[in-house]
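Participant: using only what follows, build the 3D model:
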Amino acid sequence: MSHPSDMPPPQIRDFQLDEAVGYLIGRAKSSLSNLVTQRTLSELGITSTQASMLFMIGSGRCQLAADLARHYGIDASAVTRLVDRLEKRQLLSRVRSSEDRRAVHLELTSDGYAIAARLPEIFCGVGDEALAGFTPEEVGFLKSMLRRILANTGEPIDGSPRR
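Facilitator: As a prediction, the model looks like this:
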């Protein structure tokens, strides 16, 4: 296209983005993350990503920065910046492995655990808000379909990082 007034090609013009499953899932994820961030920022002073990382570390699902990078599909430098912020706030610490001196484990501090313990209530509250009006059967069906998408795309269903 040489001019903004030119018509976009039919592949762009005719594609109904709001009917694309991936787009809808992405928008729903973004909306949920924004709602969680509103709550975690006002109640705990952290973002939804920081909250989720604290929970993943505290629950034992992710113990290394590399685990977090794989789980969230982000590069190691982004994880390092997030971990730096959480460490500066004294919510986690880096601990060298006694078995492998190259490995640095992430461990929550007592303040980090106190925040992580509050997260299930926030996560569930946002989920309940988003699923208002759904029957328990619909919620179960939605979970089942999302698990199938994860399985079809090679992602672990249990929330652990992909190896």
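Participant: from here on, contacts and neighbour counts on C-alpha atoms
Facilitator: Noted.
Participant: quick one: the helices in this structure?
Facilitator: Taking DSSP state H as the test, the helices found in the chain are 10-13, 21-44, 48-58, 65-72, 76-88, 110-130, 136-152.
Participant: quick one: residues contacting the closest residue to V104 other than its chain neighbours.
Facilitator: Leaving aside its sequence neighbours, V104 sits nearest to R96 (C-alpha to C-alpha, 6 or more residues apart in numbering; 4.4 Å). Applying C-alpha atoms under 8 Å, 6 or more residues apart in numbering to R96 gives the contacts R102, A103, V104, H105.
Participant: what's the local residue count around the third one?
Facilitator: Going back to what we said before, that points to V104. The number of residues packed near V104 is 17, by other C-alpha atoms under 10 Å.
Participant: what's the distance between it and S52?
Facilitator: 20 Å (C-alpha to C-alpha, to the nearest Å).
Participant: just L108 next, same as before
Facilitator: According to C-alpha to C-alpha, L108 stands 13 Å off from S52.
Participant: I have a second one here; can you model it like the first so I can compare?
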Amino acid sequence: MSSGDVKSVELRLGLLLRRAQRRAAAVVATALAPLDLSGRHFGVMLLLARDGTSTQKQLLTDLGSDKAGMVRTVDELDRRGFVRRTQSPHDRRLYHLSLTDAGRRTYTTARELADTAAQDIFAGLTPDERATLADLLSRVADPPAP
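Facilitator: Below you'll find the model as predicted:
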């Protein structure tokens, strides 16, 4: 494969990744609409359900979000009673975030809706192809250290 062909494939991959992300976000947004949750809300809830607690700073890193958007998202989840903020005993500027009981219940429902949406998104792939795609995207997103 010539260097021109490689560059063409790389550009196509970038565009395909962007289109795939936009389609997935739209399908998930539609699925979560009955709960009045956005993909951003779901992402925060997913990480809090997985990790138990986190900080806004860690969520920013894990989700690749912007600070203002993250503050707005956590504030919205807090107002709806889905997230609890607990001040760190070691650093008064730091708050630990966790899901409330209502947040866990809503997350469970949202996860079911998102799982159904994922079936739609990946319907054209076999289970082995899905595993391969996950492996390849992991290596692109988190390359090993040189």
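Participant: include mean neighbour count when you put the helices of the first structure into CSV, please.
Facilitator: Shown next, in CSV, are those (neighbours: other C-alpha atoms under 10 Å):
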stretch, mean neighbour count
helix 10-13, 9
helix 21-44, 15
helix 48-58, 21
helix 65-72, 20
helix 76-88, 15
helix 110-130, 16
helix 136-152, 12
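Participant: just want the most central residue of the second structure.
Facilitator: Taking C-alpha atoms, centre = their mean as the criterion, G43 is the residue nearest the geometric centre of the second structure, at 3.8 Å.
Participant: which position in the first structure pairs with that residue?
Facilitator: Counting by TM-score structural alignment, G43 of the second structure lines up with S52 in the first structure.
Participant: do L15 of the second structure as well
Facilitator: Using TM-score structural alignment, the partner of L15 of the second structure in the first structure is Y23.
Participant: these two touch, right, its match and L17?
Facilitator: Yes: in terms of C-alpha atoms under 8 Å, Y23 of the first structure counts as a neighbour of L17; the distance is 6.7 Å.
Participant: coming back round to it: just the ones of the contacts of R96 of the first structure in strands?
Facilitator: Counting by DSSP state E, the contacts of R96 of the first structure place V104, H105 in strands.
Participant: and in the second structure, which of the contacts of R96 of the first structure remain?
Facilitator: Retained in the second structure (both residues aligned by TM-score structural alignment, their matches' C-alpha atoms under 8 Å) from the contacts of R96 of the first structure: R102, A103, V104, H105.
Participant: quick one: contacts for the second one?
Facilitator: So that's A103 of the first structure. Neighbours of A103 of the first structure in contact, by C-alpha under 8 Å, 6+ apart: L64, R96, S97.
Participant: alignment lookup: R111 of the second structure to the first structure.
Facilitator: By TM-score structural alignment, R111 of the second structure lines up with P120.
Participant: excluding its backbone neighbours, what's nearest T47 of the first structure?
Facilitator: Nearest to T47 of the first structure is T37, by C-alpha to C-alpha, 6+ apart, at 4.9 Å.
Participant: that neighbour corresponds to which position in the second structure?
Facilitator: So, by TM-score structural alignment, T37 of the first structure is matched to A29.
Participant: tabulate the contacts of A103 of the first structure (a markdown table), appending distance to V79 of the first structure.
Facilitator: As requested, these are exported to a markdown table (distance: C-alpha to C-alpha, whole Å):
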| residue | distance to V79 of the first structure |
| --- | --- |
| L64 | 10 |
| R96 | 17 |
| S97 | 19 |
